[in-house]
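1. 3D, please:
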Amino acid sequence: MAVVSGSSSGGAKDDGPIRVMVVDDSAVVRGLESRILQADPGITVVASVGNGQVAVQALERHDVEVIVLDIEMPVMDGLTALPELLKRDPNLKIIMSSTLTLKNAEVSLTALSKGAADYIPKPTASRDMGGGQDFAVELVSKVKTLGRVRRQRSGLAKPLFPPRSRTPVGTPATPAAPAVSALSLKGPLQLRPPPTERPDLIAIGSSTGGPQALFKVLGDITAAGGVPQPIMITQHMPATFTTILAEHITRSARMSAKEGVDGELIKGGQVYVAPGGFHMVAKAEGTQRKLALNQDPPENFCRPSVDPMLRSLAQIYGRRLLVVILTGMGSDGAKGGKVVVDSGGSVVAQDEATSVVWGMPGAAAQAGICSAVLPLSEIGSYVHRLATKR
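-> Prediction:
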């Protein structure tokens, strides 16, 4: 074990740098990740270890807030270590680190279901090991965001969004659009009137914490009787991971889900997942509606990104578009959501209390574009009511 810096458990200050442990059996990867993290003044690496068993032991000696945890390691792998680490500190934020293989994508999604907060593709020799910045930016961003969320939930840091004192508008308390529920804000949000027409398409955007939120929302829609509309999903994920995500949706939500294919017809009852590395948008050809994939520049540092999907859908579906913004860091979906509501469509966002990170849904809620801001457990039934009303 190589300890980079130490701090005694229980005596650490909660207004200082985010305290991180790096766990990977490769000394090269550990060194790279530690250097990247230590270079940011808002982060300190308190321990760097080679397997899950040593990581569990290290929690007895170090005050850790975020762990970057490799999946494949000797002695104790990441998936085995995950519950042991969370048993010792349920408030830990754990980011799974894995290579881009189908097997590891499957394991990463399993880890998310067992309490991991997020995942990150491991650095590649051809790009990130040679000084590329994509991995570094993503790693630092996720560590700092999750560390801040941990502190916010403990009352040790300021909330991401300041309190708002705006008056709700419309009639958000009707059965079709419940009022803001379980939302930990100090002031009321401005809610738009609920939609009056049944949507022709449902679009969902999500990021950190998104896979589990998607399984819950889509599963609840199925349990309520399903919907006839097509569903388009943009989840911030790399290639390979989105393939596995679609398979998990098919199994867990009992919906027909697949990665979107360029040029295919958009059909009712089908779930389309944006493939990693591509923006997924819609286009109209006469009376037909088709998917289109492109590799235009990333938006909000992401490809796929939610905003281009929503802009394209707003042009085609107008007021008959329903958008759901689920948990995720950043603000992807807020600008596209504004285009949607300006075109007559509607947006619903997940609330803060049930979000892993209230970045994307928080940005939409604070922008005043939502008809409802709801706990995760209520979103599926809300969507079903709107999608099936006469």
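2. okay, CA-based contacts and neighbour counts for the rest of this
-> Will do.
3. can you tell me, leaving aside adjacent residues, what's nearest to Ala334?
-> Nearest residue to Ala334, sequence neighbours excluded (Cα to Cα, 6 or more residues apart in numbering): Ala364, at 4.7 Å.
4. list the contacts of that neighbour.
-> Residues near Ala364 by Cα atoms under 8 Å, 6 or more residues apart in numbering: 325, 331, 333-334, 337, 349, 370.
5. in a markdown table, list those along with secondary structure.
-> Putting these into a markdown table (DSSP: H, G, I helix; E, B strand; the rest coil) gives the following:
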| residue | secondary structure |
| --- | --- |
| Ile325 | strand |
| Ser331 | coil |
| Gly333 | coil |
| Ala334 | helix |
| Gly337 | helix |
| Ala349 | strand |
| Cys370 | coil |
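6. now for the residues you listed, which pair is the farthest apart?
-> Between any two of the contacts of Ala364, the greatest separation by Cα to Cα is 14.1 Å, found for Ser331 and Cys370.
7. more neighbours: those two, which one.
-> Between Ser331 and Cys370, Cys370 has the larger neighbour count (other Cα atoms under 10 Å), namely 28 against 17.
8. so that one sits right up against Val348, yeah?
-> Yes. Cys370 is within contact range of Val348, at 5.2 Å (criterion: Cα atoms under 8 Å).
9. all strands of the stretch 101-250 of the chain, in order?
-> Along the stretch 101-250 of the chain, counting by DSSP state E, counting those that start in this stretch, strands occupy 118-121, 201-206, 231-235.
10. quick one: secondary structure of Val29?
-> helix.
11. residues touching it, list them.
-> Pro123.
12. could you also give me the structure for this next sequence, so I can compare it with the first?
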Amino acid sequence: MRKIRVLVVDDTVVIRRVVSEVLNEDPEIEVVGVAANGIIALAKMSHLTPDLVILDVEMPELDGLQTLAQLRPAYPSTPVIMFSALTEAGASATLEALALGATDYFPKPSSVNGLEESRNVIRNRLIPAIKSLARLEPIASRPTPTVVSTVSSEANSNKTEPLPEVQILAIGVSTGGPNALLELFQSFPSDFPVPIVIVQHMPPMFTKMLAERLTTNSRIRVSEAQHGHPLVTGHALIAPGDYHLTLRKMGLKVFAELNQNPPENSCRPAVDPLFRSVASIYGSGALALVLTGMGQDGLRGCEQIRETGGQILVQDEASSVVWGMPGAVAKAGLAHKVLPLSLCGTEIVQRVKARRGGR
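-> Next up, the predicted model:
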């Protein structure tokens, strides 16, 4: 099997060395080149022909955003992972990079936790991401977007009795999520009739910036969840980085709860804890949506949502950056429908308004 060819672009010598050394330890990956800035990287692209580019956000002469803007038109299908500092400026720049066509992002290794810890993070998190993204089929050869009903009873049940009234929308998403969420939320009306809760796999600070971007570019108010935050109709709460988000019911009201319990599926926040709590509180009133992402976080939570009578939608393979999370749910036969991202918003609005007379 041919190795995955990687170009590492970063202005820090230590970062280039550490990342290159750890990646080259893997028998399936080869670092074919390094560059200290975007100008050098763009000059090397044509003769190195990398399968994936790791691109630092902050660099002299030509930074990551400027480099990406020039790289994308010439190499539209080459996955690009942005390296970003865990700062407000870094988070903002990373979201801008994703909007410009970056495939994924990764917190930049630092000396704060020690060199060996950085190496472990690269081995355990960056390398799996590289292998998943670099093995994607070209867009042209990926499946044609289609709407598929995977729960065979739904078509018949729609004819004989209405679906349960939706009381909450719960969303789980990872790789490719910021852009997918933006497209989804732009299709929601301002009078969206139920609360929304979201787990997007992101580090601290990034989730806050994502919430602000979604609020600015849609008709839905999105906030980073706080402990004790009440759920409100038409308002979306997103799990903050490094905290699991679950729900707790007190009387007639439901509140957000945050914890730092151990990661699940190597993630914190993770989708499964949120979906489990949604199932236990809302039962058949739950509507879950699993969007693009690596791994299978959300699968166990979807099992519980199905067991309590809730509804599940997943994004299809053709429109997903990575069809790991939604694919796991679809392959397990848990999804009521598998949909292109462009149709998810319309489907959700129809379902949440189905028992409300179109209000």
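13. rewinding a little: out of the contacts of Ala364 of the first structure, who's nearest Ala292 of the first structure?
-> Using Cα to Cα, the shortest approach to Ala292 of the first structure within these belongs to Gly333, at 18.5 Å.
14. show me what the closest one aligns to in the second structure.
-> Using TM-score structural alignment, the partner of Gly333 of the first structure in the second structure is Gly298.
15. cool, Arg311 of the first structure as well?
-> By TM-score structural alignment, Arg311 of the first structure lines up with Arg276.
16. likewise for Gly380 of the first structure?
-> Match for Gly380 of the first structure (TM-score structural alignment): Gly345.
17. ok, the match of Arg311 of the first structure - contacts?
-> 301-302, 304-305.
18. and Gly52 of the first structure, by the same measure?
-> With contact taken as Cα under 8 Å, 6+ apart, Gly52 of the first structure is in contact with 23, 73, 75-78, 80-81.
19. residue in the second structure paired with it?
-> With TM-score structural alignment as the criterion, Gly52 of the first structure matches Gly38.
20. cool, and Ser343 of the first structure?
-> So, by TM-score structural alignment, Ser343 of the first structure is matched to Thr308.
21. please tell me I have it right and that match contacts Leu287.
-> No. Judged on Cα under 8 Å, Thr308 of the second structure makes no contact with Leu287 at a distance of 11.2 Å.
22. between those two, which one's more packed in?
-> Leu287 (30 against 17).
23. let's verify that one: helix, strand, or coil?
-> strand.
24. I'd say it and Ala170 touch.
-> Yes. Leu287 of the second structure lies in contact with Ala170 (Cα under 8 Å); the separation is 6.2 Å.
25. quick one, helices of the stretch 151-300 of the second structure?
-> 153-160, 177-185, 206-216, 271-282, 299-307 (DSSP state H, counting those that start in this stretch).
26. in the first structure, what range does the third one match?
-> This means helix 206-216 of the second structure. Aligned by TM-score structural alignment, helix 206-216 of the second structure falls on residues 241-251 of the first structure.
27. and the matching stretch, how far from the chain's centre?
-> With Cα atoms, centre = their mean, to the nearest Å as the basis, stretch 241-251 of the first structure stands 15 Å off its chain's centre.
28. that one against the second structure, how far on average?
-> For stretch 241-251 of the first structure, the mean deviation from the second structure after alignment is 0.4 Å (mean Cα distance after the TM-score superposition for the first structure).
29. who touches that stretch?
-> By Cα under 8 Å, 6+ apart, the residues outside stretch 241-251 of the first structure that reach it are 100, 102, 105-106, 109, 211, 214-215, 218, 235, 255-259, 272-276.
30. stretch 315-323 of the second structure too?
-> In contact with stretch 315-323 of the second structure (Cα under 8 Å, 6+ apart) are residues 103, 132-133, 136, 139, 142-146, 175-176, 289-294, 326-327, 338-341, 344.
31. cool, stretch 102-119 of the second structure as well?
-> With contact meaning Cα under 8 Å, 6+ apart, stretch 102-119 of the second structure is reached by 15, 18-19, 22, 68, 79-86, 94, 98, 126, 175-176, 203, 321.
32. and the residue mapped onto Lys144 of the first structure from the second structure, how far is that from Leu274 of the second structure?
-> Matched by TM-score structural alignment, Lys144 of the first structure corresponds to Lys131 in the second structure. Going from Lys131 of the second structure to Leu274 of the second structure by Cα to Cα, to the nearest Å gives 28 Å.
33. cool, Gly310 of the second structure as well?
-> Distance of Gly310 of the second structure to Leu274 of the second structure, given as Cα to Cα: 14 Å.
34. hmm, back to that, only the buried subset of the contacts of stretch 241-251 of the first structure, as a ChimeraX command please.
-> Of the contacts of stretch 241-251 of the first structure, the buried ones can be selected in ChimeraX as follows, counting by 16 or more other Cα atoms under 10 Å:
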select :100,105,106,109,211,214,215,218,235,255,257,258,259,272,273,274,275,276
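35. which helices and strands sit right next to the lengthiest helix in the first structure?
-> When the first structure is parsed with DSSP state H, its longest helix is helix 134-153. Using 3 or more Cα pairs under 8 Å, 6 or more residues apart in numbering; DSSP states H and E, the elements in contact with helix 134-153 of the first structure are strand 18-23, helix 27-38, strand 66-70, strand 93-98.
36. so which of the ones you listed gets nearest Gly170 of the first structure?
-> Among those, the nearest to Gly170 of the first structure by Cα to Cα is strand 93-98 (38.3 Å).
37. farthest residue from the center of the first structure?
-> In the first structure, counting by Cα atoms, centre = their mean, Gly286 sits farthest out from the average C-alpha position, at 34.8 Å.
38. hang on, the earlier thing: does the match of Gly380 of the first structure lie in a helix or a strand, and which?
-> helix 341-353 (DSSP states H and E).
39. that helix vs the first structure, average offset?
-> Here the mean offset of helix 341-353 of the second structure against the first structure after fitting is 0.5 Å, by mean Cα distance after the TM-score superposition for the first structure.
40. give me the distance from that helix to the chain's centre.
-> The chain centre lies 19 Å from the centre of helix 341-353 of the second structure; the measure is Cα atoms, centre = their mean.
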